[in-house]
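K.L.:
Provided below are the primary sequence and the corresponding predicted coordinates.
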Amino acid sequence: LRPVRLQLELLKAELVQQEQGVESTVVVFGSARFKAPDAAEAMLRDAVASGDEAAIARARQMVKNAQWYEQARRFGELVTREADALGEPVIVATGGGPGIMEAGNRGAFDAGGRSMGMSIFLPFEEAPNPYITPELCFQFHYFAIRKMHFLMRAVALVSFPGGLGTLDELFEVLTLTQ
């Protein structure tokens, strides 16, 4: 029944997006590990209080990387506000998880707009972030179907710093574009 499951996973998200009027997306890729500035600062305070030098070094790096979270949040907000001002039906789409993905969805949320999250079922992964428009929160079982949905309505793609998952998504886009 795997072929049926693949087809249903492709079709369900497609039908929901049609029903919700999703015509164009700006896709945001990036690290799931980056924290919001306030959360990173709290980590640093806790690490300093503990006196653990390794934890302090990790927390300092988190504070440094928090700039990317803030940039992604501002980007999501800018895309949402400008699309609304222009009357364009463009929404922010992310992988639906924490970090940069959360920041992109949060920016759209802060601007009063909708955003889409396309997460994947993985062991030990967090639930979709709370800033996704509930009707546009999808959870996929297959990476290939998820990647197809990233591109089916994409008019632009932004890749923030990330790890292997971000590189995988970015190179898949480059391959399919080619």
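P.N.:
Sure, I can see it. Residues are numbered from 1 along each chain as shown.
K.L.:
Going by C-alpha atoms from here, please, whenever you check contacts or count neighbours.
P.N.:
OK.
K.L.:
Just the strands from the protein, written as ranges.
P.N.:
Assigned by DSSP state E, the chain shows strands spanning 24-29, 90-94, 115-120, 137-140, 154-159.
K.L.:
Going by contacts, tell me the helices and strands next to the fourth one.
P.N.:
Counting contacts by 3 or more Cα pairs under 8 Å, 6 or more residues apart in numbering; DSSP states H and E, the secondary-structure elements packed against strand 137-140 are strand 115-120.
K.L.:
which residues touch the strand it packs on?
P.N.:
91-97, 105, 108-109, 128, 131-133, 136-143, 146, 150 (Cα atoms under 8 Å, 6 or more residues apart in numbering).
K.L.:
so where's the longest helix in the protein?
P.N.:
helix 53-86 (DSSP state H).
K.L.:
Stretch 45-57: how far from the chain's middle?
P.N.:
Relative to its chain's centre, stretch 45-57 lies at 29 Å (Cα atoms, centre = their mean, to the nearest Å).
K.L.:
hold the first one in mind and look at this next one:
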Amino acid sequence: MEDKVHSLTARNFPTAVEDVSSVVTPSRYSGPESSYKLAFADNEFLLHDELRPVRMQLELLKPEMVQRELRIESTIVLFGSARIPDPEAAQQRLRRAEVMGDPHTLRQAKMQVEMSRYYDEARRFAALVTRASERLDAPIYVVTGGGPGIMEAGNRGAHDVGGKSIGLNIVLPHEQEPNPYITPELCFQFHYFALRKMHFLMRSIALACFPGGFGTLDELFETLTLVQTGKCRRRPILLFGKDFWSKLINFDLLIDTGMISPQDVKLFHYVETAEEGWGLLQSEYGLAAPPSDTGEFADDI
């Protein structure tokens, strides 16, 4: 009887995996010039310029499908510079610079020591988010760009407390190697910046932005623009280090010249510590409530 029931729902056609594994290429058509391969198993074919839309769709689908299968619903994104070292490495560079005696190198090393506090803060914030959200109906996962610096600190903080975290790497001339703290099944690699940035926001309930350069500013301002224009729902945007951000971006000038509205500066919050950042998120989402009262946060894009 079970066989008869099963036959009602059996596949009518073999799967793609079955076809790929069962194909035996005749020797005459096994050379590099042959077109005998199945199209979806032919990497050279998939890399044609004309198949860019297909490749973009694949970069959209792969991370989405993996996270859906692992029931990841809510994330917090950590942005920040790849060039901010951990405090121990910064101190080592300072000692080497002191031995060298070059004023320029010494000044840079001292600045790196000062900036390395943000590595520690990002690491602590990621650990706090991961540990504190374990009890929620939908645990919150830390997402980073998967590289060194602040990105490494975010993944490392989640790893410190035994949690999983996500890394969205991108192929670049530099920084291609993912940091060693990303959960392997959640370590993705992208070719297209646009799709990578879309995945940063698709499940995010908040953005934590640490000091950074062009890449960090690009990611921050794209998020601010999407929220400001109503293209995505409003979410907390935390800028760690008021002194850094207020010197880097003159928001008062933008208001005075009419480039932004006065209320636009309410789209983000300055914070200094991991505890301050998490406290703001607790207040925003009621995360201190019992797990059954938290609800789902991340119905988005």
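P.N.:
Looks like it arrived, so ask away. Just so it is clear, the structure is predicted and the values come from calculations on it, not from any experiment.
K.L.:
out of the strands of structure 1, which comes closest to residue 169 of structure 1?
P.N.:
strand 24-29 (7.6 Å; Cα to Cα).
K.L.:
which residues in structure 2 does the closest one align to?
P.N.:
Mapping strand 24-29 of structure 1 onto structure 2 (TM-score structural alignment) gives residues 74-79.
K.L.:
What of stretch 149-160 of structure 1?
P.N.:
Against structure 2, stretch 149-160 of structure 1 falls on residues 199-210 (TM-score structural alignment).
K.L.:
can you give me the end-to-end distance of that stretch?
P.N.:
End-to-end distance for stretch 199-210 of structure 2, by Cα to Cα, to the nearest Å: 19 Å.
K.L.:
returning to what we had before: hey, which of the strands of structure 1 is tucked in deepest?
P.N.:
strand 90-94 (a mean of 28; mean count of other Cα atoms under 10 Å).
K.L.:
And residue 70 of structure 1? What does it align with in structure 2?
P.N.:
That one, residue 70 of structure 1, aligns with residue 120 by TM-score structural alignment.
K.L.:
For its match, give its distance to residue 84 of structure 2.
P.N.:
10 Å.
K.L.:
Comparing the two, which residue is more hemmed in?
P.N.:
Under the neighbour definition other Cα atoms under 10 Å, residue 120 of structure 2 and residue 84 were set side by side, and residue 84 has more, 27 against 20.
K.L.:
How many neighbouring residues does the closest residue in space to that one that isn't next to it in sequence have?
P.N.:
Counting by Cα to Cα, 6 or more residues apart in numbering, residue 84 of structure 2 lies nearest to residue 149, which is 4.7 Å off, once chain neighbours are set aside. Other residues within reach of residue 149 of structure 2, judged by other Cα under 10 Å, total 21.
K.L.:
What of residue 123 of structure 1?
P.N.:
Residue 123 of structure 1, neighbours per other Cα under 10 Å, totals 6.
K.L.:
how about it, what's its match in structure 2?
P.N.:
In structure 2, the residue paired with residue 123 of structure 1 according to TM-score structural alignment is residue 173.
K.L.:
From residue 19 of structure 2, how far out is the most centrally placed residue in structure 2?
P.N.:
The residue lying closest to the centre of structure 2 (Cα atoms, centre = their mean) is residue 144, at 3.3 Å. Distance of residue 144 of structure 2 to residue 19 of structure 2, given as Cα to Cα: 37 Å.
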